[in-house]
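Asks: dropping the sequence and predicted coords here.
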Amino acid sequence: MITDVESATPALCRLQLGSELRRLRLEADLSGAYVVRRLLWSPSKLTRLETGENATVEQTDVMALCEMYGAGDETREILMGYAAVTKTRKDWWQSPEYRPAIKPGFKAFLGLEATAASLQNYEAEYVPGLLQTEAYVRVIHQRAHQGLNSDEVNRIVAVRLNRQEVLHRKRNPLKYTAIVNEAVLRRRIGSGDLMQEQLAHIVTLAETLPNIRVQVVPFSAGAHSGMNGGFALLRFPDGAGPRSILFLENLADGWVSRREHSVSVYADAFDDLQALAPGPEQSLTMIKKAIKEHSG
């Protein structure tokens, strides 16, 4: 349990609070159905609390659960502190500036990404979001979401760039492993200069930040386990929520899955891709070669 509540982000407080409430309920040997019946809640309300999906948490709700579960005074104080943070502070993506550009499923992912210890990401068609330059982001969304006005595109760009702070945070930066299909290096997004800048950015990040690892699956590898499309696997610090979560995304929205079977299938796929792709040093050599090929 995280005791330094004052320095914790709202997203981390929600996730930690949900994890602790679920643990207390199970230790008290109470079913979810019994709890919601006693408190006259809807089943979805308890589910949202335990999975950290509520934007804010009422302290009265936390106190009611602590009373029912027989939580100790110290635990109650910490959990009430978590709830207070969700009411008094906002995550950056909750601000009016960004909300219109964030779909519901992706908002759930942002909260998880902000609290994760590590992220494993495979992309088949484009540079992963955490590695994108501003110019690359802008061209992708102008093309993929035609009809958006300049303000809407600017919001999307700002969201993408703000996300990248997880790689640079001073305390426990996100451990990020990205695997991309070779097509990502070859597909020209915008101009040749833009692609050179984008690929050079990836090289710089991978060579200067120890928490970033990049690999490339070459065309010569043939069929592989990532051919159904991109995905992301988030893993969390011990005691800070679920062990692993899967995120899938398409043009319409994104979906977070906690199902053990789904997470396991994609974790195995990522392991296969990591074994199939050349190591980071050879992969960076491939990227540097692609940079030269985009000249002119």
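Replies: That came in fine, so what should we check first?
Asks: from here on, just use CA atoms for contacts and neighbour counts.
Replies: Noted.
Asks: what comes up buried for stretch 186-206?
Replies: Residues 186, 189, 192, 194-200, 202-203, 205-206 are the ones in stretch 186-206 that count as buried (16 or more other CA atoms under 10 Å).
Asks: repeat that for stretch 248-263.
Replies: Neighbour-count burial for stretch 248-263 [16+ other CA under 10 Å]: 248, 254, 256, 263.
Asks: tell me who's in contact with the residue sitting nearest the centre point of the chain.
Replies: Nearest residue to the geometric centre of the chain (CA atoms, centre = their mean): residue 113, 2.9 Å. Residue 113 makes contact with 119, 166, 234 under the criterion CA atoms under 8 Å, 6 or more residues apart in numbering.
Asks: how about residue 177?
Replies: Residues in contact with residue 177, defined by CA under 8 Å, 6+ apart, are 118-121, 212-214.
Asks: please redo it, this time with the cut-off set to 10 Å
Replies: Counting by CA atoms under 10 Å, 6 or more residues apart in numbering, residue 177 touches 118-122, 206, 211-215, 232-233, 274, 280.
Asks: next, residue 213: secondary structure please.
Replies: strand (DSSP: H, G, I helix; E, B strand; the rest coil).
Asks: does it really touch residue 174, like I thought?
Replies: No. Counting by CA atoms under 10 Å, residue 213 stays clear of residue 174, with 11.3 Å between them.
Asks: neighbours of residue 10, how many?
Replies: When neighbours are defined as other CA atoms under 10 Å, residue 10 has 27 of them.
Asks: and the helices in this protein?
Replies: 10-27, 32-39, 43-51, 59-69, 73-88, 104-113, 134-144, 150-163, 182-186, 192-208, 260-276, 280-293 (DSSP state H).
Asks: and here is the other one:
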Amino acid sequence: MLKELRETSGLTIEQAGDAIRRSDSTISRIETGKRDAQVIEIKGLCEAYSAPADKTAELLGLARQAPAGGLWTAHEAAFPPTLETYLGLEEVARSLRVFALATVHSLVRTPATTHAILRAGLPTASEAEIDLLAEAHMARQGVLTREPVPAELEVVLDEAALRRPVGGRAVLLEQLDHLIHCAENVPNITLQVLPYDKGAHGALNGSFTLIDFPDPAEPQVVYCDTPGGNLYLQKPHDTRRFTQLYGRLCGAALDPTDSTEFLRTLRQEM
């Protein structure tokens, strides 16, 4: 059905991939049944193909009946539409390399930290809305324990993300304890701390995530969450630039062992 819709629209496989930020080989594998299509991919393709509403509804219905529904499907009512593309990428990623500047990254946050950050960003939302959204964000952490192969997560945390008392002292202490636990006990998580005394670095203007996929044919994606909207970069010169930047940040940061000790010392100071 997707292939028929694409051909009717006149788009090539490459153009379809560009429309939803996927490789042409991914579109080909979806059309030949060699790869399951995610709900967000179907929605994006149907929009790109100007598919009739009944066809779109039928395809989405089929996808949602699949045995393994995605995170977006389960929490569609909670997440804002602007996160839809990122969640789909995060859910199927082989590895995520993150630089976190102002706050601890969502995949290693505690529920209390998540709740406090959402409350600060959505001051007019009801408590029930915040609770629902916090629960949905915590569900994202399932990518780290999924079977059979959990995602690999590497995080460089700027010291600013660790000292800001999000939610108050008790919440911060719990968050630091959780980071220490992740660093010491979760083999697919690597944490590094970039201390203040390292001075200026190349990512002072914001956080970013490098996303890699199990299929080598799937291009790397760089995700930047900016005040002006979500930015996805996939051109080789962009991904190369951010990969090199991430390497410099890792080189400037404390190694994982010293980072864990830094977290312990910081907790004592608090």
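Replies: Done, it's in. This one's a predicted model, so the numbers in the text were calculated from it and none came from an experiment.
Asks: follow-up on the earlier one: make CSV out of the buried residues of stretch 248-263 of structure 1 and add distance to residue 60 of structure 1.
Replies: Below are those laid out as CSV (distance: CA to CA, whole Å):
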residue, distance to residue 60 of structure 1
248, 35
254, 32
256, 28
263, 34
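Asks: just these now: which is nearest residue 21 of structure 1?
Replies: residue 256 (20.6 Å; CA to CA).
Asks: and for that closest one, nearest residue in space, chain neighbours not counted?
Replies: Nearest non-adjacent residue to residue 256 of structure 1, counting by CA to CA, 6 or more residues apart in numbering: residue 247, 4.7 Å away.
Asks: which one in structure 2 is aligned with that neighbour?
Replies: Using TM-score structural alignment, the partner of residue 247 of structure 1 in structure 2 is residue 223.
Asks: next: residue 287 of structure 1.
Replies: Match for residue 287 of structure 1 (TM-score structural alignment): residue 263.
Asks: ok, its match touching residue 176?
Replies: Yes. The pair residue 263 of structure 2 / residue 176 is scored as a contact, 6.6 Å apart, by CA under 10 Å.
Asks: what sits in contact with each of the two?
Replies: With CA under 10 Å, 6+ apart, residue 263 of structure 2 and residue 176 have common neighbours residue 162.
Asks: trace stretch 220-236 of structure 1 over to structure 2 and give me the residue numbers.
Replies: Against structure 2, stretch 220-236 of structure 1 falls on residues 197-213 (TM-score structural alignment).
Asks: distance of the match of residue 287 of structure 1 relative to residue 99 of structure 2?
Replies: 17 Å (CA to CA, to the nearest Å).
Asks: those two: who's more crowded?
Replies: residue 99 (26 against 20).
Asks: got a list of what the aligned partner of that one in structure 1 touches?
Replies: For residue 99 of structure 2, the aligned position in structure 1 is residue 122, judged by TM-score structural alignment. By CA under 10 Å, 6+ apart, residue 122 of structure 1 lies in contact with 128, 177-181, 215-217, 226, 229-233, 269-270, 273-274.
Asks: re the thing from before, tell me which two of the buried residues of stretch 248-263 of structure 1 sit farthest apart.
Replies: 254 and 263 (15.3 Å).
Asks: returning to that earlier point: count of residues packed around the match of residue 247 of structure 1?
Replies: Neighbours of residue 223 of structure 2 using other CA under 10 Å come to 21.
Asks: map residue 124 of structure 2 onto structure 1.
Replies: Residue 124 of structure 2 maps onto residue 147 in structure 1, by TM-score structural alignment.
Asks: which residue numbers in structure 1 go with stretch 41-52 of structure 2?
Replies: Counting by TM-score structural alignment, stretch 41-52 of structure 2 has no counterpart in structure 1.
Asks: over to stretch 232-240 of structure 2?
Replies: The aligned range for stretch 232-240 of structure 2 is 256-264, by TM-score structural alignment.
Asks: just stretch 171-178 of structure 2 next, same as before
Replies: Against structure 1, stretch 171-178 of structure 2 falls on residues 194-201 (TM-score structural alignment).
Asks: before we move on, the earlier item: in CSV, list the buried residues of stretch 186-206 of structure 1 along with distance to residue 44 of structure 1.
Replies: Output for the buried residues of stretch 186-206 of structure 1, formatted as CSV (distance: CA to CA, whole Å):
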residue, distance to residue 44 of structure 1
186, 46
189, 43
192, 50
194, 46
195, 46
196, 48
197, 46
198, 43
199, 44
200, 46
202, 41
203, 45
205, 41
206, 42
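Asks: of the residues you listed, closest to residue 222 of structure 1?
Replies: residue 186 (16.4 Å).
Asks: who's in contact with the closest one?
Replies: Residue 186 of structure 1 neighbours (CA under 10 Å, 6+ apart): 125-126, 195, 287, 290-291, 293-294.
Asks: tabulate these (TSV), appending distance to residue 80 of structure 1.
Replies: Formatted as TSV, these follow (distance: CA to CA, whole Å):
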residue	distance to residue 80 of structure 1
125	44
126	42
195	49
287	49
290	53
291	52
293	57
294	55
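Asks: which one of the residues you listed is nearest to residue 73 of structure 1?
Replies: Distances from residue 73 of structure 1 to the contacts of residue 186 of structure 1, taken by CA to CA, are shortest for residue 126, at 50.2 Å.
Asks: what's around that closest one, how many residues?
Replies: Using other CA under 10 Å: residue 126 of structure 1 sits among 22 other residues.
Asks: repeat for residue 185 of structure 2
Replies: Number of residues near residue 185 of structure 2 (other CA under 10 Å) recorded here: 10.
Asks: who's in contact with it?
Replies: residue 179.
Asks: what distance do you get for it to residue 111 of structure 2?
Replies: Relative to residue 111 of structure 2, and taking CA to CA, residue 185 of structure 2 is found at 19 Å.
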